[in-house]
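K.L.:
One predicted model, sequence on top.
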Amino acid sequence: MDAKAWDERYAGTELVWSAEPNRFVAAETGDLPPGRALDLAAGEGRNSIWLAKQGWQVTAVDFSAAALAKGKLLADAQGASVEWITADLVTWTPKAEAYDLVLIAYLHLPEDEMQSVLAKAAHSLAPGGTFLLIGHDLANLTEGVGGPQDPSILHTPDKVSAALPGVNVTRAERVRRPVTVEGEPREAIDTLVRAVRA
């Protein structure tokens, strides 16, 4: 989907996603000392807002202006300060070695574009900074539920890890996320990769 399609999806008054942070984002970043955070493909900003409320200085980037406008309204209502940038991650480059945390949650792109985004994300980490990706795993097609159905844009822990230059991968695995489908409990399968820049 392009930016216009996402703008249309986000144009309604209801949130497309939950207002709560992603469970894995909260679990994996909750023990980090707050610093400068970069949330790539931030959408409506649920993770950005949560991080800001934990004391982080957050920059949220997404190519959907409609999503970021919603995020700003939510942030303002909660007293959370976030810098919002409308940009396409395929062409936008963050500052090098500028962030103590770089987060990518549920960004799915063709492989060459995703590898470029991952490389830029790794280069934007400050020394000692943490990278975290959570996204729909390839195994979700056969063992899970929901998410994109195009295998070419789904993640695997190995593929994400291999595309991160100059970092030490500390966790790379498939994780299960409980979801409800038509009133029934199910599980989605995600890739989770956490890394630290030396």
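P.N.:
Happy to help now that I have it.

K.L.:
alpha carbons only for contacts and neighbour counts from here, please
P.N.:
Noted.

K.L.:
Find the centremost residue of the protein, please.
P.N.:
Ala105 (2.0 Å; C-alpha atoms, centre = their mean).

K.L.:
That one contacts Ile134, doesn't it?
P.N.:
Yes: look at Ala105 against Ile134 with C-alpha atoms under 8 Å: they come within range, at 4.9 Å.

K.L.:
just the helices in this structure please.
P.N.:
Using DSSP state H, the helices of the chain run over 3-10, 23-29, 46-53, 65-78, 111-123, 140-143, 157-162.

K.L.:
Please produce CSV containing those helices, extended by mean neighbour count and distance to Val181.
P.N.:
Conversion of the helices of the chain to CSV gives the following (neighbours: other C-alpha atoms under 10 Å; distance: least, C-alpha to C-alpha, whole Å):
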stretch, mean neighbour count, distance to Val181
helix 3-10, 15, 20
helix 23-29, 14, 18
helix 46-53, 24, 22
helix 65-78, 19, 25
helix 111-123, 20, 29
helix 140-143, 15, 14
helix 157-162, 17, 25
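
K.L.:
got another, please set it beside the one above:
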Amino acid sequence: MTDDIAAGPSPTADGYAGDPAVAAEWDRMYADREQLWSGAPNGALVAEVADLAPGRVLDVGCGEGADAVWLARRGWDVTALEVSGVALERAAGHASDAGVTVRWVHAGLAESGLPPASFDLVSAQYPALLRTPDAAAETALLAAVAPGGLLVLVHHAGMEDHEPEDGRFDPADYVWPSMVAALLGDDWAVEVDEERPRADAPEDGAGAHHTHDVVLRARRLR
């Protein structure tokens, strides 16, 4: 089902590299619904990259594959990473139905072992990246971008300071665009760092109630 281009440091028997508890949690979330997301590509991604010449792209947290399929249809060489095997099965099915090829990686971002500095575009649309003391996820996100390439990171506005919900979701546990922006040094140029109304907000799906985005677009200079 997956075409893993790199093995993480401690893959499980099914080839997954990452925390098994995280994968199990997301598998349960996806298994609870026949379709979790809208099935359309994220509007902020479309707005930011529609005019770019296609190259090699990493889709971080690809979910059910809508962004990956959209990018592949536009000529991008797509590597799509996801912790949930349930989501990857669905994503692979959507890609097959669309007649496009996507390289699927079943792993957490920090554990994926993907080759550094090898993607012309790294897209992370509303990623659920867990914070760690060593900023492993943030570092991996930046390290994946090739010189001259772009990072496009989009998240729900206002969530960074949101109060925990029923003990299930604590924003303090996750990586937000401001944390990634704080790590950008002289070898990066920030092209967009703003809050804006959500482009083409879906009418249904798990994130439909969020109306504004925070968009960070940064180019790696060297």
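P.N.:
Thanks, I have it. Quantities reported herein were computed from a predicted structural model and do not represent experimental measurements.

K.L.:
quick one: TM-score?
P.N.:
Put the two chains on top of each other and the TM-score (TM-score structural alignment, normalised by the length of structure 1) is 0.83; 190 aligned residues with a C-alpha RMSD of 2.6 Å.

K.L.:
returning to what we had before: can you redo the helices of structure 1 as CSV with distance to Thr91 of structure 1?
P.N.:
As requested, these are arranged in CSV below (distance: least, C-alpha to C-alpha, whole Å):
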stretch, distance to Thr91 of structure 1
helix 3-10, 13
helix 23-29, 25
helix 46-53, 21
helix 65-78, 16
helix 111-123, 9
helix 140-143, 29
helix 157-162, 19
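
K.L.:
what's the closest of those helices to Asp88 of structure 1?
P.N.:
Nearest to Asp88 of structure 1 among these is helix 3-10 (8.3 Å), distances taken as C-alpha to C-alpha.

K.L.:
That closest one aligns to what range in structure 2?
P.N.:
Using TM-score structural alignment, helix 3-10 of structure 1 lines up with residues 23-30 of structure 2.

K.L.:
now the matching stretch, how far from the chain's geometric center?
P.N.:
Taking C-alpha atoms, centre = their mean, to the nearest Å, one finds the center of stretch 23-30 of structure 2 at 16 Å from the center of the full chain.

K.L.:
Just to check, Trp37 of structure 2 is in contact with Glu64?
P.N.:
Yes: between Trp37 of structure 2 and Glu64 there is a contact at 7.3 Å, judged by C-alpha under 8 Å.

K.L.:
Which of those two has more residues huddled nearby?
P.N.:
Applying other C-alpha atoms under 10 Å to Trp37 of structure 2 and Glu64 shows that Glu64 carries more neighbours, namely 27 against 19.

K.L.:
Contact partners for Ala126 of structure 1?
P.N.:
Ala126 of structure 1 sits next to Ala96, Glu97, Ala98, Tyr99, Asp100, Arg197 when contact means C-alpha atoms under 8 Å, 6 or more residues apart in numbering.

K.L.:
Just give me the match in structure 2 for it.
P.N.:
Using TM-score structural alignment, Ala126 of structure 1 lines up with Ala146 in structure 2.

K.L.:
Repeat that for Val117 of structure 1.
P.N.:
Match for Val117 of structure 1 (TM-score structural alignment): Ala137.

K.L.:
just Ala96 of structure 1 next, same as before
P.N.:
Ala96 of structure 1 maps onto Pro116 in structure 2, by TM-score structural alignment.
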